[in-house]
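Asker: Dropping the sequence and predicted coords here.
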Amino acid sequence: MQTESKTLFEKGEKVKNENFSGTAYLKMLVTNDTENPIIVGNVTFEPGARNRWHRHPGGQILLVTDGVGYYQERGKPKKILRKGDVIKCPPNIEHWHGASIDSHFSHLAIGNSDKESVVWLLPVTDEEYLK
C-alpha cells in the first residue's frame, strides 16, 4: 500500500471548496494568456479524496504522474488509473476522478480556457466511489 505522495511537480495549496471530498491540493503550472488558451494544473489527492461529478465544455486531458486513482464517466464503469495513464475526456462529458481508497493520486489536468470553465455537479456518493 502506497500512501505518501512524492509528486513530480509542486503539490500546491490545499483545495478549500465544496467541489472536493477529502483532502486535495492544486498547483497551477500554466495559466492562459492571449497567445495560448491552455491551462495545466497539478492535482494531488490524498487516499479516498475525489472531486464532484463535473464537465468541461472545452474537454480535459489527465496525465497520471503518481499513485493509484479512479476515473469514471457517467453511465460507464469506473477505471483504475496508474502512473503513465492518459485520459482524454471529450467536451461536456460528466465525470469524476480521485484517489483510490488506499493510495494518493496525482495527475496533470489540462484544459482549454477559451471555453466555459468547469461546470460542477453533484458530489460523488460513497456508493458510486466504492462500486
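Answerer: Noted; the coordinates are in hand. Numbering: from 1, shown residues only.
Asker: switch to C-alpha atoms for all contacts and neighbour counts from now on
Answerer: Will do.
Asker: can you give me the helices in this structure?
Answerer: Taking DSSP state H, the helices of the chain run over residues 126-130.
Asker: Spatially, what comes nearest to the residue nearest the centre of it if we skip its sequence neighbours?
Answerer: Computing the C-alpha centroid of the chain and ranking residues by Cα atoms, centre = their mean puts residue 97 first, at 4.9 Å. In this structure, residue 97 finds its nearest non-sequential neighbour in residue 71, 4.4 Å apart by Cα to Cα, 6 or more residues apart in numbering.
Asker: Residue 54 is in contact with the residue nearest to the centre of the chain, correct?
Answerer: No. If you go by Cα atoms under 8 Å, residue 97 and residue 54 don't touch, sitting 9.5 Å apart.
Asker: so where do the strands sit in the protein?
Answerer: If you assign secondary structure with DSSP state E, the strands in the chain sit at 13-14, 20-21, 24-30, 38-45, 50-51, 54-55, 60-73, 79-82, 86-89, 95-99, 105-112, 119-120.
Asker: buried stuff in stretch 109-122?
Answerer: Residues 109-113, 118, 120 are the ones in stretch 109-122 that count as buried (16 or more other Cα atoms under 10 Å).
Asker: One more: stretch 24-37?
Answerer: 24-28.
Asker: can the residues you listed go into a markdown table with extra columns for distance to residue 39?
Answerer: Shown next, in a markdown table, are the buried residues of stretch 24-37 (distance: Cα to Cα, whole Å):
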| residue | distance to residue 39 |
| --- | --- |
| 24 | 18 |
| 25 | 16 |
| 26 | 13 |
| 27 | 11 |
| 28 | 8 |
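Asker: Below is structure B, check it against A:
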Amino acid sequence: MRIVRTSERGPVDQRTTVTGQVWFEPVLPTTDDATIASVTFAPGARTFWHEHERGQILHVVTGRGLVCSDGGEPQIIRAGDIVWVPAGERHWHGAAPDSVMTHLAISLGVTRWAEEVA
C-alpha cells in the first residue's frame, strides 16, 4: 500500500504536448507503469497526437470534449463518459470549442507523443 500526500505531487510541464491552455494535476506519480492525472482543458485546447504502450482510460468529470482516433472523426464526450483507448492506438483528446473539460487520465505504460493536431 502507498499513500501519496499532496506534498509529493509535483507540477507537470506539458507545453510541448498540448495546444491551448491545459492544466495537469498529478493524482499519483507513475507507479507500476501507470500514471494518473486530473487534466483540465480550456475551450478548444487539446493534446497532440499520441499513443500509449498499454492503453489509456479517460473518465470525463466535467464539461464536454472531443476524442479522436487517427483516421476517424472526432467524437463528443461528456461528463460521466468513460473512454478506453487500446494499446498503440494513435489519438488526441481535449475540450469542445465552447466548453471547459476535465477528465481523469489513467495512462498505462509509456506514452509516445507525436505532432500537433492539424
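Answerer: Looks like it came in fine. Nothing here was measured: the structure is a model prediction, and the numbers come from that model.
Asker: got CSV for the strands of structure 1, with distance to residue 129 of structure 1 too?
Answerer: As requested, the strands of structure 1 are arranged in CSV below (distance: least, Cα to Cα, whole Å):
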stretch, distance to residue 129 of structure 1
strand 13-14, 21
strand 20-21, 11
strand 24-30, 16
strand 38-45, 14
strand 50-51, 9
strand 54-55, 14
strand 60-73, 9
strand 79-82, 11
strand 86-89, 18
strand 95-99, 9
strand 105-112, 15
strand 119-120, 17
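Asker: what sits against the corresponding residue of structure 2 for residue 17 of structure 1?
Answerer: Alignment note (TM-score structural alignment): residue 17 of structure 1 maps to residue 15 of structure 2. Counting by Cα atoms under 8 Å, 6 or more residues apart in numbering, residue 15 of structure 2 makes contact with nothing.
Asker: for residue 90 of structure 1, same thing?
Answerer: 58-60.
Asker: what do you get if the cut-off is 10 Å, keeping everything else the same?
Answerer: Contacts of residue 90 of structure 1 were listed using Cα atoms under 10 Å, 6 or more residues apart in numbering, and they are 55-61.
Asker: Kindly report the same for residue 29 of structure 1.
Answerer: Residue 29 of structure 1 touches 9-10, 12, 39-42, 108-110, counting by Cα under 10 Å, 6+ apart.
Asker: any idea what it aligns with in structure 2?
Answerer: Matched by TM-score structural alignment, residue 29 of structure 1 corresponds to residue 27 in structure 2.
Asker: same deal with residue 123 of structure 1?
Answerer: Using TM-score structural alignment, residue 123 of structure 1 lines up with residue 116 in structure 2.
Asker: How about that match: what's its closest non-neighbour residue?
Answerer: Counting by Cα to Cα, 6+ apart, residue 116 of structure 2 lies nearest to residue 48, which is 4.4 Å off, once chain neighbours are set aside.
Asker: I'd say the one you found and residue 68 touch.
Answerer: No. Residue 48 of structure 2 lies out of contact with residue 68 (Cα atoms under 10 Å); the separation is 11.0 Å.
Asker: Map residue 97 of structure 1 onto structure 2.
Answerer: In structure 2, residue 97 of structure 1 lines up with residue 93, judged by TM-score structural alignment.
Asker: Apologies, that question was intended for residue 77 of structure 1.
Answerer: Structural correspondence for residue 77 of structure 1 with respect to structure 2 (TM-score structural alignment): residue 73.
Asker: Run a quick neighbour tally on that match.
Answerer: 10 (other Cα atoms under 10 Å).
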